[in-house]
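*Asks:* Pasting a predicted model and its sequence here:
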Amino acid sequence: MSVSTLGVTVVPRSIPRPLLAATLVGAFCALAVAALRPHVPLLIAATVVCLAVEGVLYRWQRGMLSVFAKSHLDITVRHVLRDLLLVVALLRLGGQDRESAYTPLVGALLACYALHCAIQAASVLVRRTRTLPVLTRNIDASALRLSAAPLLLLRRPGDRLLAYGLPATAGLLATAATADRRWAALGLALSLGLAVLGLCDLLLRLLPGRRPAGEREALEWLDRWLAEYRPTVGLYFSGGTSSAYQANMWLEPLARLEGRPLIVLRERFMVQKLAATDVPVLCLPKVSTLMRLEQSTLRVLIHPSNSGKTSQVLRIPTLLHTFVNHGESDKLSSCNPYAKAYDEVWVAGPAARERYAQAEVGVEDKDVVEIGRPQLDAVQPYSGPPAGAYTTALYAPTWEGWDGNPGNTSVIEAGENVVRALLADPKVRLLYKPHPLTGSVDPRAGAADLRIRELIRAANRERSGARPADDGELARRTVELDRLTSTGFRAAADQTERMLAQSTPEPGRARAVAEATAAWEDAYWASLPEWEHQIVIGVRPTLFSCFNRSDLLVSDVSSVVSDFMASGKPYAVANTSGLAEDVFRKTFPTVRAATVLAPDAAGVPELLASVRDPEKDELARARAELKRHLLGPDEPAAQERFNTAVQQLCWTAQERRARLIPEQRLSDSPEPGPAAASSAASAEPGA
């Protein structure tokens, strides 16, 4: 619902919450006064305002509903109070001699609320039948008798009470205005009819042939699917709502592997957090369900992160596990002692191998395998100094972290100085892409981030120039990308309905999304003026897209620097650790080929000069050497090395399982291909 006045659209979402709350409370007070006096015009007006505010709350301001619920003024209490006041008004208007005439109407109203309670109880039972022990994506699960959910009946009791009770409320209000009881009778009859139909619909869904498969049947289906698909390697992931990016970065390398890959998740919400992929997805929330993987053909699980639930899957003796991490940096988190729990640790290059050796956290050198970073294929290599009128600088600081180390992020101590120094050069175009968690731990980081954004906006106000003509390309690309990435189900759909919508595999969808994303990014950058500074937040454009548009990077000690090394372009690292520059370089190997910026950012002019004039770039050779040290050699390609490591570990797992279960010689297991046969050398220390 929106109101348009003189071409200006006012969306109720923008109405202040205190104003909505005050309006609702005032309407109820007016309704009480109108019922007790009684006063019909005020009664009608107050009831209409109450219903209108309820509609706004449920459509645009659902966050307010929890506030009312905590005050014990949830939708049921408000609805009962509103109808009770209407009944009081009818009795006051009719007089004592007509109280008995309204008794059937009051009884019908009570029956409506009784049916509401019955529907709520039935909905709980139906929801339980729709909670399956396994969730899937890209897997045909039609055998589980999945069906769409009646959202109004199952998941929206407040909406249901409003919708089903509206005829009764309207009828009572009409009777109060006209003194004709037939309006109330008609409204109550409609509400009763809707409630009976809703209850019958839910009861029918409880019949054995109408409800989804039970737990035993679903688990038997899972076993059959695993036996038919015969997975060889899986990506195992467990985490919070903001950690999905850690798994998403490995989806494309996983899909390009030889064999039959699989994604194993533990949290139900994570099924929808995964990006587009053609790989089958299994969500196994319970440990007992997870253990069924032991009897499958799965040999290797790849872990991009550590979590509390990782220890549960490590108990399966027939699987081998490898830790690939979701990014490498010089921080202590990149050599976590938990890594020794895995059979192997796969790293990008020699630098990470040295990091584990120096940390002495229990990871043996023979268990470290260098595979490169397959994700970095999207990063374009250095092609020379800036060719346009502007030098594009990317400032991508990391967040403050959990340990309070002042050297984690430069945003607090150096961020504003770095941005001011870059903006001071009239031939610089700045891209600012802060970490999405900036300010989540230290409020000072959040405040500094806001000040940096205002500095950039102020700098843009001082610049002017022609803007690219809007040919509608970005809008078209946005529509196309949104269409490809849309899930195909309603926003409030339950997990079973979402599973049904995504049960039909769509081969090639991930590639189509990748191509549409690349086209969108090209259109996005083309739609922006070359001179305009940009604050880049959100999922689009990606960090790698910013890499490709930049001539240099300014960042902190983080995986951003390691990934940017794939481009070979100049970069700088802000030193807010308090260490001397020589100690800083020695402590953090990723800084060896960087321009080190002090908190005052005094070195920015010299940095820009080295970017624009290759003859002044004294760190070019060091960057090339550091790139090999961090990411390994260019040949063979990282994806090839990744595939070789997977095949070799699968073969090792097959041999071990043959020893553990002598009666099973695993004749149905994947034979090692040429990659596995030649991978022994690459698996040796120092490869």
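*Replies:* The structure has been received and is ready for your questions.

*Asks:* contacts, neighbours, all on C-alpha from now
*Replies:* Fine.

*Asks:* What about Asn643, how many residues nearby?
*Replies:* Asn643 has 22 neighbours, counted by other Cα atoms under 10 Å.

*Asks:* Could you check which helix or strand contains it?
*Replies:* Taking DSSP states H and E as the criterion, Asn643 maps to helix 638-660.

*Asks:* Going by neighbour count, which residues in that helix are buried?
*Replies:* For helix 638-660, burial by neighbour count (16 or more other Cα atoms under 10 Å) applies to 638-654, 656-657.

*Asks:* and what of stretch 152-169?
*Replies:* Quick answer for stretch 152-169 (16+ other Cα under 10 Å): 153-155, 157-162, 164-169.

*Asks:* Give me the contact list for that stretch.
*Replies:* The contact list for stretch 152-169 (Cα atoms under 8 Å, 6 or more residues apart in numbering) reads 58, 75-76, 79, 83, 86, 109, 112, 116, 119-120, 123-124, 126-127, 184, 186-191, 194-195, 198, 202, 492, 494.

*Asks:* Show me how far that stretch is from its chain's centre.
*Replies:* 31 Å (Cα atoms, centre = their mean, to the nearest Å).

*Asks:* Ok, stretch 599-614 next?
*Replies:* From the chain centre to the centre of stretch 599-614 is a distance of 37 Å (Cα atoms, centre = their mean).

*Asks:* Same question for stretch 467-487.
*Replies:* 21 Å.

*Asks:* Please enumerate residues in contact with it?
*Replies:* Contacts for stretch 467-487 (Cα under 8 Å, 6+ apart): 276, 501-502, 509, 512-513, 516-517, 519-520, 523-524, 526-529.

*Asks:* Comparison target below:
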Amino acid sequence: MPARALVTALLAAAFVVQALAALAPNVPLLIAATAVSLVVEGVLYRWQPELLSVFAKSQADLTVRHVLRDLLLVAGVLRTAEQDGEAQYAPVLVGLLGFYALHFAIQAVSVLVRRTRTLPVVTRNIDASALRLSPAPHMLLRRPGHRLLVFGLPATAGLAASAATGSVVPAVAGVALSAVVALVGLGVLTSRLLPSRRPVDEQAVLDWFDAWLAEYRPTVGLYFSGGVSSAYQANMWLEPLARLDGRPVIILRERFMVPKIAATDIPIVCLPKVATLMRLEHSTLRVLIHPSNSGKTSQVLRIPTIKHTFVNHGESDKLSSCNPYAKAYDEVWVAGPAARERYALADVGVEDKDVVEIGRPQLDAVRPYAGPPAGDYTTVLYAPTWEGWDGNPGNTSVIEAGENVVRALLADPGVRLLYKPHPLTGSVDPRAGAADRRIRELIRAANRERSGARPAPSADLDRLTTELDRLTTELDRLTTSVFRPSADQVERMQVQSAPEPGRAEAVERTTAAWEELYWASLPEWEHQIVTDVRPALYSCFNVSDLLISDVSSVVSDFLASEKPYAVVNTSGLSEPEFRAAFPTVTAATVLTPDASGVPGLLAAVRDPEKDELAEARRELKLRLLGPAEPPSQERFNAAVQNLYEAAEAHRTRMARRLNAVPSQRRETVTEVTGATP
């Protein structure tokens, strides 16, 4: 039975048994059923939190369940009490009602406290001490479910003890203790509403933000809005952004996104409301870089003093790489000539003059091809993309070909497989998720069969593992802020007010050392399933001899190494049609869904004389990613500077035009230029 169904059945059965035992009455059964229901509640909060919302939607939230549990206990107690002894339980009932009244009062005050701590601007890497930020109230005071379970436990235990002993004393003591604890909690929360203990009000926060903008004087920003799983799209641009000339800033729109942005020293500002976002118009910010499209992108495009460019979060031959939304930006920055041609062929309204080739500055970390495999094993990276939103069967090979590809690779005793699925695999089509799970099990089974037939790891493994653990701890310290479990956004904003000096360089240095040790610590024969943040995709590129993927940006990025690669054709097109439709496949070996071409592909990787696509890869790399000189980071920086100058020129022209119209001068010059007419 699935875990959710089992938990639901146990909880329902506990309440039914508790009701029957209270009516019987059967004291041992009543107490046992009560204990079971409390244990199941704990399981719900610890391991099945998603069920809580299901119960709430059916009007059976924790408050209802807790009240029902206590009422059944009271009924059982009264049924077992002597007829003339029922009156002595009246104070217990009154106390219990008082406890619930305090519970609701705490909830009302917690809402008020939360409102005072919901700031119009959320930041990271910015000194916000002027806002009087403070640690959050304890989690129990903010979460009604947890609070009722914990604060109400003495009352429930007292009622159960009274049912067992026939004495009213345990019930009185338990209810009194619950009421006292609730009263203390109410007092603690209420004190948070005192003026001296609240953060500054909304207007003061906005004034502080305006002052920070005026002092920091940002010139270029990364604008990002997206879902919970989309942060990687912004994270891939953090390092190139940090290396730009000028003063970068990251602009976010969703509060939950603030902690999902990877470690960086760049100031991060979250502006959830449009009205707050519009304050950027009066700042020195002139260029916003957009790695993705979203519904909220149109809001920031309304700011006339900022120029906007779309850089995407990876280039591929998918239609999504030429989204018609791109014509809304001032410029579209692409890696190389192939993307320029792609936009021209797509005819989505993006003019050629607005397309700028900047290369892919992230690819500086990808090492070039150094020849065929030198050791006993050929390392193959299988990195399929996800199924996408449009339902196109050619998007991902996982469903139709994934298991065949993996079986063919595992059948070769000289292959070490690295399997790195897309993070969103299975998020749209359940078949992709199921295929992904079967692929993982195939790899685990292959490792179990292979492990007994290989020599033991080297004597240095313990030393490598110890050093790797040390570096992992150091990386976690550098890249992960430690918060209390009850920390809210305000407390996190307080903790992350300023990065450690030199942290960015330390992260880069430590990451390089960690990656080197990570691969060295693994048995050279062992297949790997790579799903964690570390090692990164480009690190997998560097240790691989061959990539097998789908039509995706992974292929374009891998071309920076000029190593052999293959693309799985699940589109239904013939191979000539497939190559013609997707230019990134030009220099690839095309695999059919049955993966019959894998042995020949491996032979070409191991013997350069059989590799007939080496020259094609060099040519395609130039076409997709542009020239090696000047370096991509320099071209990226130059594109930012050119767009900045265009924004400044536009701003100057607008100011002159408004100054030439006397009737509009006083009303609009301040709005456009931020200066007094």
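*Replies:* Perfect, thanks for sending it. None of these values were measured; they are calculated from a predicted model.

*Asks:* Drop the TM-score for these two in here.
*Replies:* Overlay of the two chains. TM-score (TM-score structural alignment, normalised by the length of the second structure): 0.91; 654 aligned residues with a Cα RMSD of 2.4 Å.

*Asks:* Show me which of the contacts of stretch 467-487 of the first structure are buried.
*Replies:* For these, buried by 16+ other Cα under 10 Å: 276, 501-502, 513, 516-517, 519-520, 523-524, 526-527.

*Asks:* Nearest to Ser66 of the first structure, out of those residues: which one, please.
*Replies:* Using Cα to Cα, Ala501 comes nearest to Ser66 of the first structure of these, at 29.9 Å.

*Asks:* What separation do you get for the alignment partner in the second structure of that closest one and Gly375 of the second structure?
*Replies:* By TM-score structural alignment, Ala501 of the first structure lines up with Val495 in the second structure. Applying Cα to Cα, to the nearest Å, the value for Val495 of the second structure to Gly375 of the second structure is 48 Å.

*Asks:* same check, this time on Thr219 of the second structure
*Replies:* 49 Å.

*Asks:* burial count for the aligned partner of Gly209 of the first structure in the second structure?
*Replies:* Matched across to the second structure, Gly209 of the first structure falls on Ser196, judged by TM-score structural alignment. By other Cα under 10 Å, the residues close to Ser196 of the second structure number 10.

*Asks:* again, but for Glu220 of the first structure
*Replies:* That count, for Glu220 of the first structure with other Cα under 10 Å as the rule, works out to 10.

*Asks:* Sort out which of the contacts of stretch 467-487 of the first structure are in helices and list them.
*Replies:* 501, 509, 512-513, 516-517, 519-520, 523-524, 526 (DSSP state H).

*Asks:* before we move on, back to that, which one of the buried residues of stretch 152-169 of the first structure is nearest to Lys309 of the first structure?
*Replies:* Among these, and counting by Cα to Cα, the member closest to Lys309 of the first structure is Arg155, at 29.0 Å.

*Asks:* how about the closest one, what's its partner in the second structure?
*Replies:* Per TM-score structural alignment, Arg155 of the first structure is aligned with Arg142.

*Asks:* The stretch 51-200 of the first structure: strands as residue ranges?
*Replies:* Ranges of strands in the stretch 51-200 of the first structure, per DSSP state E, counting those that start in this stretch, are 135-137.

*Asks:* can you give me the helices for it?
*Replies:* Secondary structure of the stretch 51-200 of the first structure (DSSP state H, counting those that start in this stretch): helices at 63-70, 75-94, 103-129, 151-154, 157-178, 181-205.

*Asks:* Next up, the contacts around the spatially most central residue of the first structure.
*Replies:* When the first structure is reduced to its mean C-alpha position, the nearest residue by Cα atoms, centre = their mean turns out to be Lys273, at 4.5 Å. Counting by Cα under 8 Å, 6+ apart, Lys273 of the first structure touches 241, 244.

*Asks:* so how far is Phe483 of the second structure from the equivalent of it over in the second structure?
*Replies:* Under the alignment (TM-score structural alignment), Lys273 of the first structure pairs with Lys260 of the second structure. Using Cα to Cα, Lys260 of the second structure is found at 14 Å from Phe483 of the second structure.

*Asks:* Count the neighbours of the equivalent of Arg279 of the second structure over in the first structure for me.
*Replies:* Structural alignment places Arg279 of the second structure opposite Arg292 in the first structure (criterion: TM-score structural alignment). Applying other Cα under 10 Å, we find 15 residues neighbouring Arg292 of the first structure.

*Asks:* wait, Arg292 of the first structure sits on Arg224?
*Replies:* No: between Arg292 of the first structure and Arg224 no contact is recorded; they are 11.2 Å apart, counting by Cα atoms under 8 Å.
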